[in-house]
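[1] Return a 3D structure for these sequence lines:
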Amino acid sequence: MKEFERKQLLERANREGATVGADIPDAIDVQGEEVELQSFVFEIKRRDTIPDGERERVEQAKRNLRRERLERLQKVEDNEVSYEEGEQLVESIIGIDRALNALEQLRPKDLEKEEQMQETADQKRWMNFLKQALGRDDASSKRRGGRP
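    Next comes the predicted model:
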């Protein structure tokens, strides 16, 4: 493969918006094992949050996908493949990135609970601020001689 072709493929693989409109591959060979990637991602994504029992499985899948992505990218960087093989690798890299993006957007269940508690605390602080700012706080109105 020519140097400009290699650079072009690398740029495409690392482009910020490369995953927009990209499909997650049905199946992919990850670390020597065939993984039904699309069904795995959709199964996990359907839940919106990662159940406690699935967290380690999802984290392991993300680690394996990142490792596979790096290995495929390295083959293109080291010019170990033909241009046609490089194109196929880049397409698979973009599919892996798409799957990783989908998995990264999921939140663990306990994080969701924490987020709700934080939001409730924020609302309470905001209401207290408004009460004080508008002079409707009972403690501050007693100090000023206002109505209780």
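[2] okay, CA-based contacts and neighbour counts for the rest of this
    Will do.
[3] Check the offset of whatever helix or strand Lys142 lives in from the chain's centre.
    With the criterion set as DSSP states H and E, the secondary-structure element containing Lys142 is helix 138-143. For helix 138-143, the distance from its own C-alpha centre to the chain's C-alpha centre is 48 Å (Cα atoms, centre = their mean, to the nearest Å).
[4] Okay, the residue nearest the centre of the chain and Lys2: tell me how far apart.
    Centrality entry for the chain: nearest residue to the mean C-alpha point is Glu104, 2.2 Å, by Cα atoms, centre = their mean. With the distance defined as Cα to Cα, to the nearest Å, Glu104 ends up 35 Å from Lys2.
[5] ok, now Lys142?
    Counting by Cα to Cα, the separation of Lys142 from Lys2 is 81 Å.
[6] please give me the structure for this one as well, since I'd like to look at both together:
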Amino acid sequence: MKEFERKQLLERIERDSATVGADIPDEITVQGEEIELQSFVFEIKRRETIPRGERERVEQAKKNLRRERLQRKQRIEDNEVSYERGEELATAIIGIDRALNALEQLGAANIEQEAQTQETADRKRWMKFLQKALGHEDADSGTGRAGRSY
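    Sure, this is the predicted structure:
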């Protein structure tokens, strides 16, 4: 592969808009294992939240995809492949980026939602603690000390 072709491929995969209109590959070999990437991403995105048991699986998949992307990019950078193979690698890298973007967006929404849920639960626990500490256990019902007059 000629130097300008290699640079062109590298620029293409690093372009911010590279994933626009790109497809997530149906299948891809990641770390020597064949993965049905498109169905995995769509399965995860279909759910509103990622169940706790699935989070580890999703995080591991993202880690493996990032590693595979780096290895494929390295092959282009090191000029180990023909231009045709470089084109295939670049297309696969862009597909990996598209899958990673989809998985990252889902993760961010869940993390924010989980943080908000946790904050609400913490606030409720704090209010119960304060009510109990101040002797207002049943302040809402009027049957606790708050409703009594001395």
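[7] Which position in the second structure pairs with Ile44 of the first structure?
    Counting by TM-score structural alignment, Ile44 of the first structure corresponds to Ile44 in the second structure.
[8] Now do its match: how many residues are near it, please.
    A count of nearby residues for Ile44 of the second structure, using other Cα atoms under 10 Å, gives 18.
[9] isn't it right next to Ile50, touching?
    Yes: at 7.0 Å, Ile44 of the second structure and Ile50 qualify as touching, with contact defined as Cα atoms under 8 Å.
[10] So for the two, which residues contact both of them?
    Here Ile44 of the second structure and Ile50 share no contacting residue, scored by Cα atoms under 8 Å, 6 or more residues apart in numbering.
[11] show me what contacts Ile93 of the first structure?
    If you count contacts by Cα under 8 Å, 6+ apart, then Ile93 of the first structure has 13, 69, 72-73 around it.
[12] Could you list which of these belong to helices?
    Residues of the contacts of Ile93 of the first structure located in helices (DSSP state H): 13, 69, 72-73.
[13] between these, which is nearest Asp110 of the first structure?
    Arg69 (29.3 Å; Cα to Cα).
[14] Strands of the second structure, start to end?
    If DSSP state E is used as the criterion, the strands of the second structure fall at 28-30, 33-35.
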